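K.L.:
Structure of the sequence below:
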Amino acid sequence: MEEKIIVVDDEEHIRELIKFNLVKNGYKVECLENGQECLKYIKNEKPKLILLDIMLPGMDGYDVCKNIRSDRKLRDVPIIMITAKGEEIDKILGLELGADDYITKPFSVRELVARVKALLRRANIEPSSTVTSFGDLTVDFQKHLVLKNNEEVDLTLKEFELLQILIKNQGKVMTREVLLDRIWGYEYIGETRTVDVHIRHLRKKIEKDDKNPKYIQTIRGIGYKFNLGE
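P.N.:
The predicted model follows:
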């Protein structure tokens, strides 16, 4: 079955380049020119993934991302941000707003397709049916549901995957490099900051005090370890 991917970019040649290569790899692609078109389109048809340019006319990619992540029906749609900017702050801001990945123009088409495949592969994996509870948290791996004090916690796909892999390796130190490989599905070069951003976001949602976390512990210079908090 073809998986529908939305490409949102105001540059026609970029849209056509991405569409040509994704279609060649078996995906169904819809190209849109701006953020308003994107939000209108996905209200009627939920895509499998969105490739979203940051520098869009009118509503920029950041605002589009925020709108998608605030919609309960769409919040789990994987988003790859596309930007011509190389500044670290632009990449971090996109991740903070809920983007799953980013790629900077000019980009290798081969790398873009690899990232799309990796993200879709992770999104399509059937989770374990196990439900586990500890402290004030309950996690249902099958339903991708997290409850804190019996209230649902809104997590992005990547945040849930991070929590899942940390819980299933409870007590074991997970390096940033391993987390990148296991969750993002390809090798970043020196971009372990991606993990730190997602961990910080996750802590704010599940910890009572994200500055003094009980569950997700930092192992300085190495990575993270999950503690049941008992």
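K.L.:
use CA for all of it now, contacts and neighbours both
P.N.:
Noted.
K.L.:
The longest helix seen in the chain: how far from the chain's middle?
P.N.:
Across the chain, the longest stretch assigned as helix under DSSP state H is helix 109-124. Mean-position distance between helix 109-124 and its chain equals 12 Å (CA atoms, centre = their mean, to the nearest Å).
K.L.:
next one: stretch 22-35
P.N.:
19 Å.
K.L.:
Please enumerate residues in contact with that stretch?
P.N.:
2-12, 15, 19, 38, 56-61, 64, 113 (CA atoms under 8 Å, 6 or more residues apart in numbering).
K.L.:
which is the next helix or strand following whichever strand or helix holds Gln217?
P.N.:
Using DSSP states H and E, Gln217 sits within strand 216-219. As assigned by DSSP H and E, the chain's next helix or strand after strand 216-219 is strand 223-226.
K.L.:
What about the contacts of stretch 22-35, which are in strands?
P.N.:
Per DSSP state E, strands hold the following members of those: 4-8.
K.L.:
Looking at those, which is nearest Phe107?
P.N.:
Nearest to Phe107 out of these is Val7 (CA to CA; 14.8 Å).
K.L.:
How about the contacts made by that closest one?
P.N.:
The contact partners of Val7, taken as CA under 8 Å, 6+ apart, are 15, 18-19, 29-32, 50-52.
K.L.:
hey, where'd the helices end up in the chain?
P.N.:
Assigned by DSSP H, the helices in the chain fall at 12-24, 35-44, 61-69, 88-96, 109-124, 157-168, 176-179, 193-206.
K.L.:
to compare against the first, here's another:
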Amino acid sequence: MKVTDKKQILVVEDNDDYRELMTKILAKEGYEADLVATSLKGLELLAQKKYHLLISDLYLDSIDGIKLATTAKNINPGMKTLILTGNPQEATEMRAVENEIDLYLSKEKNLPLILKYIENLLSTASLDDRQVLLESHSENIVMNIKTHEVFKDNKEIDLTPKEFELLQLFLENKNVRLDRSYIVDQIWGGDNIVSRVIDVHVKNLRDKLQVYSIASIRGFGYKWNER
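P.N.:
Okay, the predicted model is just below:
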């Protein structure tokens, strides 16, 4: 079945025949794919373009597919990774699992099955992207849920765990009025805390991030205003 929402795929494969075969089947299925023969070229493209999926041969020139896939996830945490190998071994499969590679498959599997695996991986890629990264264009903030990093104007900001959770709550609910009881339930698990605790955390967020989007609503709570 051909895809209607095209996904960007990078294939790193040093076997000319297999790379040509992958080119044909991915194009036939409606995917937009870049195919290269070396890990160095793969790294170059990963730095230039955001891909939804990396498909890599296990044994490459300078670094192997598992190291390449790990680097790819560091560049783009929402990217899916698939290792294909003509020589599957338990030891390398274990390495793939330990490095959080999404799939490790033998090239001996038939192409319709490999394509089905690719389809399943990509069907969850967009959801994962939304879960991993939250942004405020108004304040030029990007937060990575997976790595617990927050950047303001491309500079990393150090937040406490509760400040991080509070910012996440705001960015997931832009332009929504959040009452104090809801904030307490989401961040402190419904514990009995005084209102002053919320106010202090909000003040700290404002100071650390130098933001003006957090509006106080008297007698109610707070709202993140996003233009």
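K.L.:
about what we covered before: trace the strand holding Gln217 of the first structure over to the second structure and give me the residue numbers.
P.N.:
The aligned range for strand 216-219 of the first structure in the second structure is empty, by TM-score structural alignment.
K.L.:
got the ones in strands among the contacts of stretch 22-35 of the first structure as JSON lines, with distance to His144 of the first structure columns?
P.N.:
Listed next are those as JSON lines, based on distance: CA to CA, whole Å:
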{"residue": "Lys4", "distance to His144 of the first structure": "22"}
{"residue": "Ile5", "distance to His144 of the first structure": "22"}
{"residue": "Ile6", "distance to His144 of the first structure": "23"}
{"residue": "Val7", "distance to His144 of the first structure": "26"}
{"residue": "Val8", "distance to His144 of the first structure": "27"}
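K.L.:
need the longest helix for the second structure.
P.N.:
helix 195-209.
K.L.:
so it corresponds to what in the first structure?
P.N.:
So helix 195-209 of the second structure sits over no part of the first structure, by TM-score structural alignment.
K.L.:
list the helices and strands that helix packs on?
P.N.:
helix 161-172, helix 180-188 (3 or more CA pairs under 8 Å, 6 or more residues apart in numbering; DSSP states H and E).
K.L.:
Mind putting the ones you listed into JSON lines with distance to Leu82 of the second structure and mean neighbour count?
P.N.:
Shown next, in JSON lines, are these (distance: least, CA to CA, whole Å; neighbours: other CA atoms under 10 Å):
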{"stretch": "helix 161-172", "distance to Leu82 of the second structure": "30", "mean neighbour count": "18"}
{"stretch": "helix 180-188", "distance to Leu82 of the second structure": "35", "mean neighbour count": "16"}
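K.L.:
Select, out of those, the one closest to Val200 of the second structure.
P.N.:
helix 161-172 (9.9 Å).
K.L.:
and the closest one with helix 195-209, angle?
P.N.:
Computed by axes from the mean of the first three to the mean of the last three CA atoms, to 10 degrees, the angle separating helix 161-172 of the second structure from helix 195-209 equals 80 degrees.
K.L.:
Tell me who's in contact with the residue nearest to the spatial centre of the second structure.
P.N.:
The residue lying closest to the centre of the second structure (CA atoms, centre = their mean) is Gly78, at 1.9 Å. Residues in contact with Gly78 of the second structure, defined by CA under 8 Å, 6+ apart, are 52, 125, 128-129, 132.
K.L.:
can you rerun that using 7 Å?
P.N.:
For Gly78 of the second structure, the contact set (CA atoms under 7 Å, 6 or more residues apart in numbering) comprises 125, 128-129, 132.
K.L.:
Buried only: go through those for me.
P.N.:
Applying a neighbour-count criterion of 16 or more other CA atoms under 10 Å, the buried members of the contacts of Gly78 of the second structure are 125, 129, 132.
K.L.:
on that earlier part again, can you tell me which of the ones in strands among the contacts of stretch 22-35 of the first structure lies nearest to Glu161 of the first structure?
P.N.:
Nearest member of these to Glu161 of the first structure, counting by CA to CA, is Ile5, at 21.2 Å.
K.L.:
Could you dump the helices and strands packed on helix 195-209 of the second structure into JSON lines and include distance to Gln89 of the second structure?
P.N.:
What follows is those, written out as JSON lines (distance: least, CA to CA, whole Å):
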{"stretch": "helix 161-172", "distance to Gln89 of the second structure": "40"}
{"stretch": "helix 180-188", "distance to Gln89 of the second structure": "45"}
